[in-house]
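Student: Fold the following for me, if possible:
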Amino acid sequence: MTAGGDLRPPARLHLGGIAERVPEPRLRGRREEGEGLHVAHDPAPGSVVGLGILDGGGAALGCAVANSQAPTIDAIAACCARIDAMCAGLDEAGWHRPTALPAWDVKDVVGHLGSLESMLLGLDEPAHEPAAIAHVRNPLGHLNERMVDRRRSWSGADVLAEFRETTGLRLEQLRNLDEAALADEVPSPRGGVVGQGDFIAIRLWDYVVHELDIGEALGLDQDAAVDTPSGRRVLDEMLMLLPRGLAKGGATEGTCVALDIGPPLPRRTAASVQAGRGVPADPAAGKATLHLRASPVVFMRVASGRRDGATAIDCGEVVVDGDAELAARILTAMNVIP
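Tutor: Sure, this is the predicted structure:
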């Protein structure tokens, strides 16, 4: 490739100064995207299974596959393929469409994804300091901005070429990890450390959210973007953060919040505050003191920090029955994307 330099796969993965031994990738074709959640169908009426999330047909949505990350890796591969398809025919105006991320256009988002996978492969990143960092909020944001800004002089074609190459190598590397390697601890972008397998799941969130960033900037159908196995999985996992939203959003003892997601991915979940903690509640019990309704796209944009919760409520994108200020705080607290 013309801009990214030598992409020979190294034997070590680096993240936040910690190196983990990983197998070198052997190039193979990508797999098709697979489901990342087990779904238990036909629960008893009014029952709560797992964390209490019911889809539109009454099915309870459970947890990600525990013993293998293959479905998650396949889901990331499918996101990469869709991002590639969205960007392959872009002209310069398309590459420079602004996204919901401050100071980032479409090319910056694709450059971020490609450069981050390059870093995770252990490839050298030349020293670079961006001129403008007023929008950067934390050390991880500064690292991302340094890598994105270094690529701003590249053409869109070169940014996309790096994205294709580094994501392909990284996906193959991840598919070659054994279960012991998946259990190894690595630094988490959310703070602390997580198992390598959990880190891969965090990467899926990043891809799904950035796929929406790009599609929104290009004016594409966002309902179609979320109605994919990866989109449905991330939506369900975001909904599982409702108890956290109550706890960190300042909900008082006894508060019960119901959250309804509309078509094309109808879901209902609920949580309450008990003994000072946010806990899952029966979404079918009908005891909510605060009720929120949103489309899956709007909820995912708010829950990923791309859209302000209070603004979404004020303009009617999120419909609230009850305390709108509390609802905005809960939505804000549900965001765990740094």
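
Student: hey, let's count contacts and neighbours off CA atoms from now on
Tutor: Will do.

Student: Now stretch 279-286: buried residues?
Tutor: For stretch 279-286, the neighbour count (16 or more other C-alpha atoms under 10 Å) marks 279, 280, 281, 282, 283, 284 as buried.

Student: Please disregard the earlier target; I meant stretch 204-223.
Tutor: Residues of stretch 204-223 classed as buried by neighbour count (16+ other C-alpha under 10 Å): 204-218, 222-223.

Student: And for stretch 70-84?
Tutor: Applying 16+ other C-alpha under 10 Å to stretch 70-84 flags 70-80, 83-84 as buried.

Student: export those to CSV and tack on secondary structure and distance to residue 102?
Tutor: Putting those into CSV (DSSP: H, G, I helix; E, B strand; the rest coil; distance: C-alpha to C-alpha, whole Å) gives the following:
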residue, secondary structure, distance to residue 102
70, helix, 33
71, helix, 32
72, helix, 28
73, helix, 28
74, helix, 30
75, helix, 27
76, helix, 24
77, helix, 26
78, helix, 26
79, helix, 22
80, helix, 22
83, helix, 20
84, helix, 22
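
Student: Format these as TSV; extra columns: distance to residue 183.
Tutor: Listed next are these as TSV, based on distance: C-alpha to C-alpha, whole Å:
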residue	distance to residue 183
70	14
71	16
72	15
73	15
74	19
75	20
76	19
77	21
78	24
79	24
80	25
83	29
84	30
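
Student: could you pull out the helices for this protein?
Tutor: 70-87, 92-95, 106-120, 139-150, 156-175, 179-183, 196-217, 222-226, 229-239, 242-249, 296-303, 309-314, 324-333 (DSSP state H).

Student: So which of these is nearest residue 14?
Tutor: Closest of those to residue 14 is helix 106-120, at 5.5 Å (criterion: C-alpha to C-alpha).

Student: one more, for comparison:
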Amino acid sequence: MGTTLQLDDVVTDLEEVWERLLEIGQEIPESKWTHPTACPSWSIADNFAHIVGTEAMLAGEPRPNIAGVDMSIVKNPIAEMNQHWVESMRSSSKTEILDRLSKLKETRSKRLRSMTPEEWETLGPSPVGQAPYARFMQIRVFDCYMHEQDIRQAADLGFHPYGGAAERSLAEITPAMGFVVGKKANAPKGSIVRFVISGGQNSTFDVKVGDRASVSYDLDSSPTTVLEIGFLAFTRLIGGRSDDGADYLTRVTVSGDNALGERVLTNLNYLI
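Tutor: Okay, here's the model as predicted:
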């Protein structure tokens, strides 16, 4: 039904995904370090650099100012900031990037675990606008988890749909389905779109469209459309990943109002 935003729970999930990133980083041979990933325009190295850059920024390091940053892939100020960090590490070696991530893991973990309840709940800027710091850190778990899967796919290491970070990522994604169904897919009032998620993470919920669309776990009405989708496909589609032809995408099924279901699938990508 969801995951709590208690400090210890969130930080444990962050530490889990950071540790796994360090482990797979060591596994990836130098020959694959610059392989492209499904995250548009970024290599394996770039995905690691993005994670390092964001945590460095949160640790208080100033954003680098790179002349001639590639603006063709930048859609908003957050993406521009990310690109400056990524391009600042293009000349860094695999060892340098992983060493930096390892040090940031320790620094950030220590700082997060020392926060007071008031600091943890303080409102501030985040990728979704003003939000409690706790919510921002849940988004960090989700972001790190998504990029971990980008890296795994490109390095042929297999996806990882289990554990606290995966569960928290699903908890972060699910509320946004009201926006996807009601706003992006323009589902008519009275519609009920049921999502049946399986494969590592399992969840069934409805998006009910009234004056606004909202998520409900009370499966007390017959749905207009049912989307049965694997957790992996769900996360890849909401992230707009370029996995065309991937086997897991063939295991998405739509029943009921097919036109509405296909419209929802087409509009699942809501990330910035």
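
Student: And the TM-score between these chains?
Tutor: Put the two chains on top of each other and the TM-score (TM-score structural alignment, normalised by the length of the second structure) is 0.89; 270 aligned residues with a C-alpha RMSD of 2.4 Å.

Student: before we move on, the earlier item: how about the buried residues of stretch 279-286 of the first structure, which pair is most distant?
Tutor: Most distant of those, by C-alpha to C-alpha, are 279 and 284, 15.1 Å apart.

Student: Next, the contact list for residue 271 of the second structure, please.
Tutor: 238, 239, 240 (C-alpha atoms under 8 Å, 6 or more residues apart in numbering).

Student: Take those and map them onto the first structure. Which survive?
Tutor: Retained in the first structure (both residues aligned by TM-score structural alignment, their matches' C-alpha atoms under 8 Å) from the contacts of residue 271 of the second structure: 239, 240.

Student: tell me the centre residue of the first structure?
Tutor: residue 205 (1.9 Å; C-alpha atoms, centre = their mean).

Student: neighbours of the equivalent of residue 158 of the first structure over in the second structure, just the number please.
Tutor: Under the alignment (TM-score structural alignment), residue 158 of the first structure pairs with residue 96 of the second structure. Using other C-alpha atoms under 10 Å, the number of residues around residue 96 of the second structure comes to 12.

Student: if I look at residue 96 of the second structure, how far off is residue 26 of the second structure?
Tutor: Applying C-alpha to C-alpha, to the nearest Å, the value for residue 96 of the second structure to residue 26 of the second structure is 12 Å.

Student: what does residue 48 of the second structure give?
Tutor: Going from residue 48 of the second structure to residue 26 of the second structure by C-alpha to C-alpha gives 12 Å.

Student: neighbour count winner among these two?
Tutor: residue 48 (25 against 13).

Student: so residue 207 of the first structure sits right up against residue 76, yeah?
Tutor: Yes - the criterion here is C-alpha atoms under 8 Å, and residue 207 of the first structure meets it with residue 76 at 6.7 Å.

Student: returning to that earlier point: what's the closest of the contacts of residue 271 of the second structure to residue 112 of the second structure?
Tutor: residue 239 (26.7 Å).

Student: what lines up against the closest one once you look at the first structure?
Tutor: Using TM-score structural alignment, residue 239 of the second structure lines up with residue 304 in the first structure.

Student: Contact partners for the closest residue to its match other than its chain neighbours?
Tutor: Leaving out its chain neighbours, the residue that sits closest to residue 304 of the first structure by C-alpha to C-alpha, 6 or more residues apart in numbering is residue 335, at 5.4 Å. Counting by C-alpha under 8 Å, 6+ apart, residue 335 of the first structure makes contact with 302, 303, 304, 305.

Student: ok, the first one - how many residues close by?
Tutor: What that stands for is residue 302 of the first structure. 23.

Student: From residue 110 of the first structure, how far out is it?
Tutor: Going from residue 302 of the first structure to residue 110 of the first structure by C-alpha to C-alpha gives 21 Å.

Student: Same check on residue 254 of the first structure?
Tutor: Residue 254 of the first structure is 44 Å from residue 110 of the first structure, by C-alpha to C-alpha.

Student: Apart from its chain neighbours, what residue comes closest to the alignment partner in the first structure of residue 229 of the second structure?
Tutor: Here residue 229 of the second structure is matched to residue 294 in the first structure, going by TM-score structural alignment. Closest residue to residue 294 of the first structure apart from its sequence neighbours, by C-alpha to C-alpha, 6+ apart: residue 318 at 4.8 Å.

Student: what does residue 113 of the first structure give?
Tutor: Residue 113 of the first structure sits nearest to residue 163 (C-alpha to C-alpha, 6+ apart), 6.7 Å away.

Student: I figured that neighbour was touching residue 109, is that so?
Tutor: No - contact criterion C-alpha under 8 Å: residue 163 of the first structure and residue 109 do not qualify, at 10.3 Å.

Student: More neighbours: which of the two?
Tutor: The neighbour count for residue 163 of the first structure versus residue 109, taken as other C-alpha under 10 Å, is higher for residue 163 (24 against 21).

Student: check contacts around the more buried one.
Tutor: 110, 111, 113, 114, 115 are the contacts of residue 163 of the first structure under C-alpha under 8 Å, 6+ apart.

Student: In the second structure, what residue corresponds to the first one?
Tutor: In other words, residue 110 of the first structure. Checking TM-score structural alignment: residue 110 of the first structure goes with residue 48.

Student: and the gap between that match and residue 66 of the second structure?
Tutor: 18 Å.

Student: count of neighbours near residue 131 of the first structure?
Tutor: 8.

Student: where's the aligned partner of residue 100 of the first structure in the second structure relative to residue 76 of the second structure, distance?
Tutor: Matched to the second structure by TM-score structural alignment, residue 100 of the first structure sits across from residue 38. Applying C-alpha to C-alpha, the value for residue 38 of the second structure to residue 76 of the second structure is 20 Å.

Student: okay, those two: which has more neighbours?
Tutor: Neighbour totals were compared for residue 38 of the second structure and residue 76, and residue 38 leads with 21 against 10 (other C-alpha under 10 Å).

Student: pretty sure that one is touching residue 246, no?
Tutor: No - using C-alpha under 8 Å, residue 38 of the second structure is not in contact with residue 246, being 11.0 Å away.

Student: Counterpart of residue 106 of the second structure over in the first structure?
Tutor: That one, residue 106 of the second structure, aligns with residue 168 by TM-score structural alignment.
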